[in-house]
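# Show me the folded form of this:
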Amino acid sequence: MRTLFDPADTEPRRFYQLLTASVVPRPIAWVSTLSSDGVGNLAPYSFFTVASSTPPIVQFTSVGRKDSLRNIEATGEFVINLATASLQDAVNDSSAFYDADADEFLELDIKNEPSERVRPVRVADSPIAIECTLHQVIEVGNSFVVMGNVVAVVVKSEALGDDGLPDFGALAPMSRLGRAEWGLPPEVIVKERPRTPRTT
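Sure, this is the predicted structure:
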């Protein structure tokens, strides 16, 4: 037996809750931006993924027009910082609705450091920073899909594995689930992708 949820018959907020409890876990883009007046901003977004590998483009979705989106449209730059288990309280605290003239780095005493290729700073304690310039913004319903050209990926050396790629265990990324739930790093299994279809 299954329960049917029809978006036409469901209040939008309730359907949002249904979707976010269904599409789990979701990685978190902890987005740092800079306003045209030079005010920093830092906020988490859980509608986040890779849009293209060549050219490298990442994307996150802003539900509604928020400070991050306005800043990116004004300056054309942003940084996606990886949200990790050790930073969970700061990530959660930065999701509050601060005034546009408030800098979450200063309000929450989050350490930052200069980025390599863009003006917005990155989170100093985040193991990975993806530095981006604006590719395009696509309005979809009540949301805005922000696509960024990746101009640099900066990884802490201690978070790299023997193969030179980021190590999941060292990153310890957190994720967003439904309700007020967050996910901590899950168990990792290794399965090589098959080169040919399996036969029975």
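# from here on, contacts and neighbour counts on C-alpha atoms
Noted.
# what about Ser35, distance to Asn41?
Applying Cα to Cα, to the nearest Å, the value for Ser35 to Asn41 is 8 Å.
# now the other sequence, so there's something to compare against:
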Amino acid sequence: MYFDTSQLDQKRCYKLLASTVVPRPIAWMITKDEQGTPNAAPFSFFNFFSGFPPVVCVGIGRRDGRPKDSLANVERSGEFVINLVNEELAQAMNVTATPFPPGVNELEMAGLEVMPSNLVDLPRIAASPVALECRLHQLVDVDTTAKIVIAHVVAMHVADDAVLDAERCYIDTSKLNLIGRMESPGWYTRTHDRFKMKQFSVEQWEQSHKP
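I've put the predicted structure just below:
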């Protein structure tokens, strides 16, 4: 089936992409409003795009024509924390996805304990297996519907039991037990099921194409 995206409205174009570009990692973003109240919200238009310098991007849309609270907070302060979501935290993450009014502390609503960050003035979720302390690098407008937040990761926290070798930065990803976003509404996936492929080499290709 062929789809010309220029012929689709915003809702249908979103549904088409969100149902096919899967699974997506979840950025459980913590920001802070002008009064210092933490805000927590999950976003699945997220990934890292550079290993060094470490750069992540998060796509944040608008609600009723206005920036979502997370975006407004990032624009003002230039800092945020991304917590990755494991299966044990899935329900709490789902609570924070509720469109509460501005000024509501979603972390308290979800019963989440927090810890201080090291380099940014924001808390991080204590039970999250990975937390990324981020500083804003650039905001990119996407028409009138969203902005892409580009940020440098200035510090990371990884659960001790998942660190195999801290010096070499070897991580046992399976122990993080992360989940990913699937199609809307409300579908997610676990990362338990995985398979490994051996890298195909140029030598193998040359061998297979010998006359």
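# tm score of chain vs chain?
Here the TM-score for the pair of chains, by TM-score structural alignment, normalised by the length of the first structure, is 0.93; 198 aligned residues with a Cα RMSD of 1.6 Å.
# got a list of what the most centrally placed residue in the first structure touches?
What sits nearest the mean C-alpha location of the first structure, by Cα atoms, centre = their mean, is Ala29, with 1.1 Å. Counting by Cα atoms under 8 Å, 6 or more residues apart in numbering, Ala29 of the first structure touches Pro44, Tyr45, Ser46, Phe47, Phe48, Phe60, Ile80, Asn81, Leu82, Ala83.
# what's the counterpart of it in the second structure?
Aligned counterpart of Ala29 of the first structure in the second structure: Ala27 (TM-score structural alignment).
# same deal with Ser94 of the first structure?
If you follow Ser94 of the first structure across to the second structure using TM-score structural alignment, you land on Thr96.
# How about Asn112 of the first structure?
Match for Asn112 of the first structure (TM-score structural alignment): Val114.
# wait, its match sits on Ala131?
No - using Cα atoms under 8 Å, Val114 of the second structure is not in contact with Ala131; the gap is 11.3 Å.
# Between the two, which contacts overlap?
Arg124, Ile125.
# Contacts only, for Leu139 of the second structure.
Applying Cα under 8 Å, 6+ apart to Leu139 of the second structure gives the contacts Lys147, Ile148, Val149, Ile150.
# Now tell me what touches the top helix by length along the first structure from outside.
Counting by DSSP state H, the longest helix found in the first structure is helix 12-22. Contact with helix 12-22 of the first structure is made by Pro7, Leu177, Gly178, Arg179, as judged by Cα under 8 Å, 6+ apart.
# The first one -> the second structure?
Pro7 of the first structure maps onto Thr5 in the second structure when the alignment is built from TM-score structural alignment.
# go on, the third one?
Correspondence of Gly178 of the first structure to the second structure, assessed by TM-score structural alignment: Glu183.
# so what's the residue nearest to His157 of the second structure when sequence neighbours are not counted up against?
Take His157 of the second structure and drop its neighbours on the chain: the residue closest to it by Cα to Cα, 6 or more residues apart in numbering is Ala131, 5.1 Å away. Contact partners of Ala131 of the second structure, counting by Cα under 8 Å, 6+ apart, are Val81, Ile82, Asn83, Leu84, Arg124, Ile125, Met156, His157, Val158.
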